[in-house]
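>>> missing the sequence, but the structure's below:
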């Protein structure tokens, strides 16, 4: 280093590196130990040592483990576009980097030494957090009781050619924007995104003849190249260590302006009333202060609506007490008891609904009671996110088509993925042309969708499950950047009956407040109307059967408890998950009302063609769900008039 530099102390926070307005370089970073360390600046993207300016940081700048320096006197400092840190002869990227260079192409095997942090030049305000015009952006803040969550993988959601997304947008944030009309048409309020931070998806970079490969190992159609018969391990899902402050450049149509593209994505989603929840996975060894700093950055700089936190050692207590997050949605597996917040922003990701719903669906004994409790689970101080299928485990269509995982193509001898799928294949494993099996599977999908979308709490569905996109029995496609791991949009045309039923359920749920309450049911008549807010029934009215061998349940929702409309109808949902026909009671309604059956998963009739019901007991088909709704009885009304005369 021939330049005469002036290196002075700086305040140690916030961590990061940038060129300041006075053309000085500000460096704040953590170096453990007591070795020679510093920063290397680059004018281009190559790793040619002759183009790097290497600056050693004196130990006198160290406070704790943080080196904080302002470096003055760098000639033509604006010509430097990227940097790396070094300790002795080892070079590595800044963990606080806001934009990285080298990971723009998904599936490219990039050596760690070729990954660089982009240098932010604040004097030009290019690609910085100060240059984007957010206009009147605001958080939608949809209450949990009015929310419908749609979980997706950014690349997998629109990568398929059948997605209807322009080729240049497939697999990107802009591809999601192209699908906004679809998302709104099915009632989505909140989009949850699997990890979308910057990372190298190749788990272990491979060498070819002693030379680090830069060949594109995964082609655009998802196939794996056979270079020297080496198959690298690809982490398609993204649950691994990454750069927690930078959006994924490979998910951008213009990866060299990832910051502004992601901000445009959030701004457009908000303009359409859609929330964005980011999943963050942190390894057990991750520093707690880094976790808090990263979440703060995404909340402030990118206006995300909240976070679903995953990992073994999340400082959840600190996060929930962080003032900046008092109005951010935080999702986690559990929360400690504490003061009740003024609004419900916390939510539990409720996997107990998954287990209870799946067991009841496949007619397990001792499941009716657990199913009922899962259906009414709701939090007064926090939300409850319900789901039947997640990214882990079987997709919804595979849940009724496979009893065993089929993960051979993952390359781990089918040993990966859970064996506890709680699934039933309806009689034949996997694909079949047998019509009776296909009809039963269709009915089971409708049954489980009814459970999910008529449960209290907030429903979440994994992208493509609404029209039975399949993974071919693979219950752990974490490495499948291909048709297995992507949403199969062609399935939408093949499964229109299920998709239409799904849309009916969404409409029905949000048309009736009693089906999506803000608080838990009390299971009692606390307004003295003659009916509890929710009551259970079985073969006999008011006598539910929760014994070990019971597979039927009737749930009566009293519309008189609707805060907005006391004349809302009664709704009665009957579940028969037994493998034989069963009788179930129709509870008596107040005078002047009668039951009308509006849906039966056994049938494909249009809703308006289903007949009225006047019986006290109905016989239900095996493995079916019915929905009844009260209506005015014109015959009863005319009788009352005659009596008055």
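All right, it came through fine. Model, not experiment: these values are computed from the prediction. Numbers count the residues shown, from 1 in each chain.
>>> CA only for contacts and neighbour counts going forward, please
OK.
>>> name the residues of stretch 538-556 that come out as buried.
Of all the residues in stretch 538-556, those buried under the rule 16 or more other C-alpha atoms under 10 Å are 538-542, 544-546, 550-556.
>>> and for stretch 553-566?
The neighbour-count criterion (16+ other C-alpha under 10 Å) identifies 553, 554, 555, 556, 557, 558, 559, 560, 561, 562 as the buried residues of stretch 553-566.
>>> just put the residues you listed in JSON lines and tack on secondary structure and distance to residue 576.
Rendered in JSON lines, the data for the buried residues of stretch 553-566 read as follows (DSSP: H, G, I helix; E, B strand; the rest coil; distance: C-alpha to C-alpha, whole Å):
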{"residue": "553", "secondary structure": "strand", "distance to residue 576": "7"}
{"residue": "554", "secondary structure": "strand", "distance to residue 576": "9"}
{"residue": "555", "secondary structure": "strand", "distance to residue 576": "12"}
{"residue": "556", "secondary structure": "strand", "distance to residue 576": "15"}
{"residue": "557", "secondary structure": "strand", "distance to residue 576": "18"}
{"residue": "558", "secondary structure": "coil", "distance to residue 576": "21"}
{"residue": "559", "secondary structure": "helix", "distance to residue 576": "23"}
{"residue": "560", "secondary structure": "helix", "distance to residue 576": "26"}
{"residue": "561", "secondary structure": "helix", "distance to residue 576": "26"}
{"residue": "562", "secondary structure": "coil", "distance to residue 576": "27"}
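>>> nearest to residue 405 among the residues you listed?
The nearest member of the buried residues of stretch 553-566 to residue 405, counting by C-alpha to C-alpha, is residue 553 at 30.5 Å.
>>> also this one, for the comparison:
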């Protein structure tokens, strides 16, 4: 289908209008090599320095490499070599720092999925760095960045009418990077390699974590260098976390609907460059400097014993659906890269973002795995959390745990050795896959989140589900050799209420997002403790702080891998916004003033204490599921459950409404051996969770469980203190305050 369009025939011949173009290439183009893909600077054996460019574009009829000078002047160099659908060429004299892009020629036929348009400058999918340029400053995406005529009067066919205006002045460009440049700060990097069972994850945003940090120099705030600053790392070390899970740092773009409202995509789940660190997070520059700055950040975190895990978005790109912009893959080969419907003009959308990458295709699978290996091998990262991972496991339509993506990851010698975390769902039919991912993978366990939230707000009908969640979710993960650490336990994440807001609001308050408060989840399983939002009521505020201590204590005592969200440990609030993806401001940034606020310093101290306790006691971070069987003739088991009467729970007790639950963890014989090969033993603990609005009596189990108990944590207290707690005789009744938790150490630990 072809219609009259802006630019006309002359524009088509010239590749569009809008930029200064040299009429003929002024650089020689040698044949070069088809591998590796992307732009690779090198010095040949003949001493000639230059850059090899290689682009997979299977359906293309021609490809132009476009080089840009500092003033925006464009030089077009046709790539005439074609090997196995890869267009390639070596350009002498092109050095690191050179900005570039591609124009890909081919059929314009949206009805069959072909959307080639040489007027649109395309970002190299393998670009190692991206210079976003001035396009990020527009109040909306200019019409030139769309492959179709966006303002065509007949909207129902607008995406079928090609736009021939030049997009080059308005779109991000790739930057040639010196991959082999010496970097002494990176050469001696040592990865921490923390075992999964010992891990404590900390989800943070590179920009938001340091934007308000008073001890980070202002020019470094909100950058990779800011996160690498000793003041930022000191907080992580003192807290005791073992890994940071960074919200997306791949180069991403802002959606037009946000720009029109004066907002930005803050979270970054809108990737466009899978090899490039997001340029806006670099303090040192955007023409390649961001690569070295990211590496130095990783090295600084590694020196502190902290692993770096990236939240990655390989399920969709920033090009959205048929009405979205043309920035990269859509113009390189739309039909090959994206999952299209039977009507190939439309996109299959399993992500809720307009498109889904067609991971079954070899070139798409190669793009993803090449990117993953690059971040591990050359950028030093230690693992990945895969956004909407179920979409990656769809072979064609259904989720398939034998899909090519999962099979390739399982056998890859690099990727199978790093930490792999799935967000085990997408928005398509059959997309909820919690507990279904194969061995090697861990998963965000939203059933843990829901059960813990419901218990502490008094909404659980019984404690059956809570028992599974506290003890490692064996009902979900005890198959295929998986271990308790397959469950990433969390109460909050970036998506939703903060921990403080979870106990301060029952309704979302997303008005600032400009969508009429329609966005964000409505089912928050939250309880505001008697008042919606901020209040001066001292009783409500005290109850909220207690609930925060309850939630934090439950999370850090549960079997599995705990994940905290940056700022939750000191009472960060988003004012009730449960979808702050577009709030690049104080709503989302960590408020470091809370660290020294007397109202919240006790919560931070408790978080540090609980994490330290977890690190000291292997019984709290088991590597194998509990068996529930007796160790010996005395009847002591590795896990036991108790009612408030001090009796072991029967089957009927699990089904009965209950607000009090006792969980006994035996440290006598923990599966595994220490560094000297000896059997691991530890203290034993009794955790008592009481979610009722009135205090209750709890009878402490007697022998063989313990002779006495020492109070380690009592969430009814604002300050916990570091001295040994009160000793309580076994068999006696203790008062558990309303909505509180107790952690008791068995004294002495029962002898074998």
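Noted; the coordinates are in hand. No experiment lies behind these values; they were computed from the predicted model shown.
>>> re the thing from before, biggest separation within the buried residues of stretch 538-556 of structure 1, which pair?
550 and 556 (18.0 Å).
>>> what about the equivalent of residue 320 of structure 1 over in structure 2, which SS state?
Taking TM-score structural alignment as the alignment basis, one finds that residue 320 of structure 1 is matched in structure 2 by residue 410. Put simply, residue 410 of structure 2 is helix when judged by DSSP: H, G, I helix; E, B strand; the rest coil.
>>> OK, contacts around residue 410 of structure 2?
Residues in contact with residue 410 of structure 2, defined by C-alpha atoms under 8 Å, 6 or more residues apart in numbering, are 416, 440.
>>> how about a cut-off of 10 Å?
Residues in contact with residue 410 of structure 2 (C-alpha atoms under 10 Å, 6 or more residues apart in numbering) are 404, 416, 417, 438, 439, 440, 441.
>>> please name the nearest non-neighbouring residue to the second one.
In other words, residue 416 of structure 2. With C-alpha to C-alpha, 6 or more residues apart in numbering as the criterion, residue 416 of structure 2 has its nearest non-adjacent residue at 5.6 Å, and that residue is residue 410.
>>> could you measure from the nearest residue to residue 719 of structure 2 once chain neighbours are set aside over to residue 570 of structure 2?
For residue 719 of structure 2, ignoring the flanking residues on the chain, the nearest one in space by C-alpha to C-alpha, 6+ apart is residue 602 at 5.8 Å. With the distance defined as C-alpha to C-alpha, to the nearest Å, residue 602 of structure 2 ends up 8 Å from residue 570 of structure 2.
>>> next: residue 406 of structure 2.
Computed with C-alpha to C-alpha, the distance linking residue 406 of structure 2 and residue 570 of structure 2 is 38 Å.
>>> ok, residue 546 of structure 2 next?
Residue 546 of structure 2 is 13 Å from residue 570 of structure 2, by C-alpha to C-alpha.
>>> of these two, who's got more company?
Just comparing residue 546 of structure 2 and residue 570: by other C-alpha atoms under 10 Å the higher neighbour count belongs to residue 570, 27 against 23.
>>> aligned to the more buried one, what sits in structure 1?
In structure 1, residue 570 of structure 2 lines up with residue 467, judged by TM-score structural alignment.
>>> check contacts around its match.
Contact analysis of residue 467 of structure 1 by C-alpha under 10 Å, 6+ apart lists 396-397, 445, 488-502.
>>> just the buried residues of the residues you listed.
Buried positions within the contacts of residue 467 of structure 1, assessed by neighbour count (16+ other C-alpha under 10 Å), are 396, 397, 445, 488, 489, 490, 491, 492, 498, 499, 501, 502.
>>> among the residues you listed, which are in strands?
Among these, no residue falls in strands (DSSP state E).
>>> spatially speaking, which residue is in the middle of structure 2?
For structure 2, the residue sitting closest to the mean C-alpha position, by C-alpha atoms, centre = their mean, is residue 311 at 2.9 Å.
>>> residue 382 of structure 2 versus that residue, what's the distance?
As for residue 311 of structure 2, its distance to residue 382 of structure 2 is 11 Å (criterion: C-alpha to C-alpha).
>>> what touches both of these two?
Contact criterion C-alpha under 10 Å, 6+ apart; residues bridging residue 311 of structure 2 and residue 382 by contacting each: residue 245.
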